[in-house]
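Enquirer: Sequence and predicted structure are below.
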Amino acid sequence: MRRTLYNQDHEAFRQTLREFIANEVTPYYADWEQTGHPPRDFYLKLGELGVFGIEAPEEYGGAGETSVKYEAIVAEETARAAVTFGGSYVHPSLCLGYLLRYGTERQKREWLPSFISGEQMYAIAMTEPGTGSDLAGMQTTARLSPDGTHWILNGSKTFITGGVLADRVLVVCRTSPAPADNRRVGLSILNVDARSEGFAVGRKLEKLGLRAQDTGELSFTDVKVPVENLLGEEGQGFFYLGENLVRERLTIALTATATAAAAIGFAKDYTKQRTVFGKPVASFQNTKFVLAECATEVEALQAMADRAVELHDAGELTVADAAKVKLFATEVAGRVIDKCLQLHGGYGYMLEYPIARLYADTRVARIYGGTSEVMKSVIAKDLGL
């Protein structure tokens, strides 16, 4: 079915991005996977391309766009090439929203120009070794210094995307004890300079997939954070996280949708070229039926994802809507990519083929940003159950 989501400006951006990926990413991607992340200057190139500032206001050096459609195009084009932009996706997709929504005018003027250029890369640190999805149970703390000039941060975080190369980290921590009847109260967000004394990057975690995306452990030992670096109101951090989960889950859904569509393309190309018993694999009825099923399921998913983008741009995408599209997108992607890998036979298990990378990279989408089980709970609650 013909999509109506994009206009000529979007397609011009797509073409520019496609050329950038072909020249600056694909030739070097195998090396990035071996290293565990792109070279640091790659993020400056993304900044020059304008990727980090698309949704930032013009007065801070951004493009002033308010649509998530450009992010959807990034997801589609990276999936089409079976690559990622390393851990940098959290920089514009997650961290920018916090800075724009909760930052003061002074903070935005100080932080956004270098954010947009890629000179200062951001990560967000929520998850802790002992808490997982239970964010209200986090143990990282920050107490105000006696003279009131800075916070003293202590604790640790894990599974932090982009954490190894990050210059600044939005750290969610407990700044006051939680009332017995509401553990969500008392969490705050601090913008922490990674060069601060006591800030340490631990292991770069070895993952099943997304191997060009650095994921690390962070620890804080009496890290001094200026009081001016508190983002938003003290004690409201948990509620800020909830407000931004809609965008995070939509981003994951868009990536999963793009990846599923790309998998079909890779399977079509492979089965047309590969011969078995003297005939192309694509000529067998089973191949045709499997790809027909996959194409139909992804078509339905694409319509749902496009509608979610439109609702988000209109400010109408609800928490339950985001949970539905993330659940459906990630589950469909898992099924479709598995079927497309099967059509590759033994070669589908070889990392030299893009389908193997997509298979490994996509598995985590049913876990991060809220597991599929959490999404079902959110949806059930919306149903009044």
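Expert: Yep, it's here. Numbering: from 1, shown residues only.
Enquirer: going forward, measure contacts and count neighbours with C-alpha atoms only.
Expert: Noted.
Enquirer: for the longest helix anywhere in the chain, packing partners?
Expert: Longest helix in the chain by number of residues (criterion: DSSP state H): helix 237-273. Contacts defined by 3 or more CA pairs under 8 Å, 6 or more residues apart in numbering; DSSP states H and E place helix 237-273 against helix 69-80, helix 96-102, strand 187-193, strand 279-280, helix 285-313, helix 319-343, helix 354-362.
Enquirer: next structured bit after it?
Expert: strand 275-276 (DSSP states H and E).
Enquirer: helices or strands next to that following strand in the packing?
Expert: In this structure, strand 275-276 makes packing contacts with no helix or strand, judged by 3+ CA pairs under 8 Å, 6+ apart.
Enquirer: Deepest in the core, which of the helices and strands packed on helix 237-273 is it.
Expert: The highest average neighbour count among the helices and strands packed on helix 237-273, using mean count of other CA atoms under 10 Å, belongs to strand 187-193 at a mean of 25.
Enquirer: want to compare, so here's the second one:
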Amino acid sequence: MGRIKRFAGMLLFLLILAGSFGLAAIFNTTMIWAVWYAFVFVFLLCLGQLIWPLTSVAWRLRPVERPADTPFSLTGTVVNRRWWQWQPQWQAQDHTGWLAPVTLLGKRPAAISVQAQFSRGIYTSLRVPVRSQDLFGLLSKGRRVVVPADVTVYPAVPAALVRQLLPMLSALRARQRAGLVDPYSLQGYRQYIPGDPLGVVDWRVSARVGHTMIRELTPEPTPFVHVVFNANAQTFNEQEWALFFGLQRATRNWTNVWYWWPTQAGTWAHAHEVSTQIAAAYQAPAAAAVWTPGETPLRGATIVAIGAPLATSGQGTQIVQAAVGPDGRLTGSMIQRKEQQSS
């Protein structure tokens, strides 16, 4: 129907153009020739605006960060690159349909809001269908253009699984801290310096040597809770990675809880909080290396393995397992232990 309407409008415009030329040729008056030249000028101007590529429109989309598979709006502005361009009916399309037409006249910017929904990843460009029509709707041109963007889509955190695993992780952390009887060991003595706390002054040693001495204490290795995302390219589970990322976001203010995940280089990365950029672009390696905490002591530590079962050695270490089953529920020894305690 739209094509028929445009064809009929174009035919009518050509008939008017031919009629004005005929009148100008018959009567040969200055006014009629002026009208005909005006029609020709408008026709060529409408045609010329559509001959110029639509990619000459500049997009300025604001950077956004959103969870995966969640609808969001990309807001920004569009403007012609050249001051002599004009596109009175310019439109873009998203998954909801064609947006309302905007008017682009010269370098005057126009606001635009495109609805989008993406899976996890980092997107630097988008392909957006656009079209432009002349002022009378007689000519139309459309294509898909590449739009520069800065969109970070991080994993959608499974809130139900995080709420289920968070109390168990908190209980493990509390048990680790309670098992630390003496958090400091004596390294030696040194002479008192003004400003040192009086609580570390050893009065017996001070009386024996004749001047004030204080104890130098070294913290004992504190038992940690290590949360390890153990997966390779074959065993990678998107929900388990989202659970790992969600736990970090929920416990970023906790102490003595460390997080580890395998990198493409075959090593293990550690940080108290995974950034959204890393979480969005993460790809599991072909084969995960054997987990090792490096120089971090494992004596008395508890290791929570999310994903594939983890085998590691350490003095008095405890390994508990948590995974996401095919039905989207938590499974593993950590869940079984919780169920046994509740029963």
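Expert: Now that the structure is in, tell me what you want to look at. Quick caveat: nothing in here was measured; it's all calculated off a predicted structure.
Enquirer: where does the TM-score land?
Expert: Remark: TM-score between the superposed chains equals 0.22 [TM-score structural alignment, normalised by the length of the second structure]; 129 aligned residues with a CA RMSD of 6.9 Å.
Enquirer: which one of the helices and strands packed on helix 237-273 of the first structure lies closest to N23 of the first structure?
Expert: Proximity to N23 of the first structure (CA to CA) singles out helix 69-80 among those, at 12.8 Å.
Enquirer: rewinding a little: reformat the helices and strands packed on helix 237-273 of the first structure as a markdown table; add distance to D41 of the first structure.
Expert: Listed next are those as a markdown table, based on distance: least, CA to CA, whole Å:
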| stretch | distance to D41 of the first structure |
| --- | --- |
| helix 69-80 | 19 |
| helix 96-102 | 20 |
| strand 187-193 | 19 |
| strand 279-280 | 44 |
| helix 285-313 | 31 |
| helix 319-343 | 31 |
| helix 354-362 | 24 |
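Enquirer: right, and those - which one's nearest G237 of the first structure?
Expert: When those are ranked by proximity to G237 of the first structure (CA to CA), strand 187-193 comes first, at 4.1 Å.
Enquirer: Could I get the buried residue list for the following helix or strand past that closest one?
Expert: For strand 187-193 of the first structure, the succeeding helix or strand toward the C-terminus, using DSSP H and E, is strand 199-204. Across strand 199-204 of the first structure, burial judged by 16 or more other CA atoms under 10 Å covers 199-201, 204.
Enquirer: which one of the helices and strands packed on helix 237-273 of the first structure lies closest to T257 of the first structure?
Expert: helix 319-343 (5.7 Å).
Enquirer: counting contacts, what elements does that closest one pack onto?
Expert: helix 237-273, helix 285-313, helix 354-362, helix 372-382.
Enquirer: Save these as CSV, and put in distance to T161 of the first structure too.
Expert: As requested, those are arranged in CSV below (distance: least, CA to CA, whole Å):
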stretch, distance to T161 of the first structure
helix 237-273, 13
helix 285-313, 24
helix 354-362, 14
helix 372-382, 20
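Enquirer: Could you single out the nearest of the buried residues of strand 199-204 of the first structure to W32 of the first structure?
Expert: K204 (13.7 Å).
Enquirer: if I read this right, that closest one contacts I160, doesn't it?
Expert: No: the pair K204 of the first structure / I160 is not scored as a contact, 9.5 Å apart, by CA atoms under 8 Å.
Enquirer: tally of neighbours for the residue lying closest to P262 of the second structure once chain neighbours are set aside?
Expert: Spatial nearest neighbour of P262 of the second structure, excluding adjacent residues (CA to CA, 6 or more residues apart in numbering): W268 at 4.5 Å. Residue neighbour count, defined by other CA atoms under 10 Å, stands at 21 for W268 of the second structure.
Enquirer: ditto for I4 of the second structure
Expert: Neighbours of I4 of the second structure using other CA under 10 Å come to 9.
Enquirer: now it, what's its secondary structure?
Expert: At I4 of the second structure the chain is in helix, as set by DSSP: H, G, I helix; E, B strand; the rest coil.
Enquirer: quick one, helices of the second structure?
Expert: 2-27, 30-51, 159-178, 203-209, 238-250, 276-281, 333-342.
Enquirer: Quick one: closest of those helices to R190 of the second structure.
Expert: R190 of the second structure sits nearest to helix 203-209 of all the helices of the second structure, at 10.1 Å, using CA to CA.
Enquirer: what comes up buried for the closest one?
Expert: S206.
Enquirer: Check which helices and strands that helix sits against.
Expert: Applying 3+ CA pairs under 8 Å, 6+ apart, one finds that helix 203-209 of the second structure contacts strand 213-219.
Enquirer: And the strand it packs on, what does it pack against?
Expert: Judged by 3+ CA pairs under 8 Å, 6+ apart, the packing partners of strand 213-219 of the second structure are strand 184-191, helix 203-209.
Enquirer: could you give the angle of the longest one to strand 213-219?
Expert: Between the direction of strand 184-191 of the second structure and that of strand 213-219, the angle (axes from the mean of the first three to the mean of the last three CA atoms, to 10 degrees) works out to 150 degrees.
Enquirer: list the helices and strands strand 184-191 of the second structure packs on?
Expert: By 3+ CA pairs under 8 Å, 6+ apart, strand 184-191 of the second structure packs against strand 213-219.
Enquirer: buried residues in the strand it packs on?
Expert: Residues 213-215 are the ones in strand 213-219 of the second structure that count as buried (16+ other CA under 10 Å).
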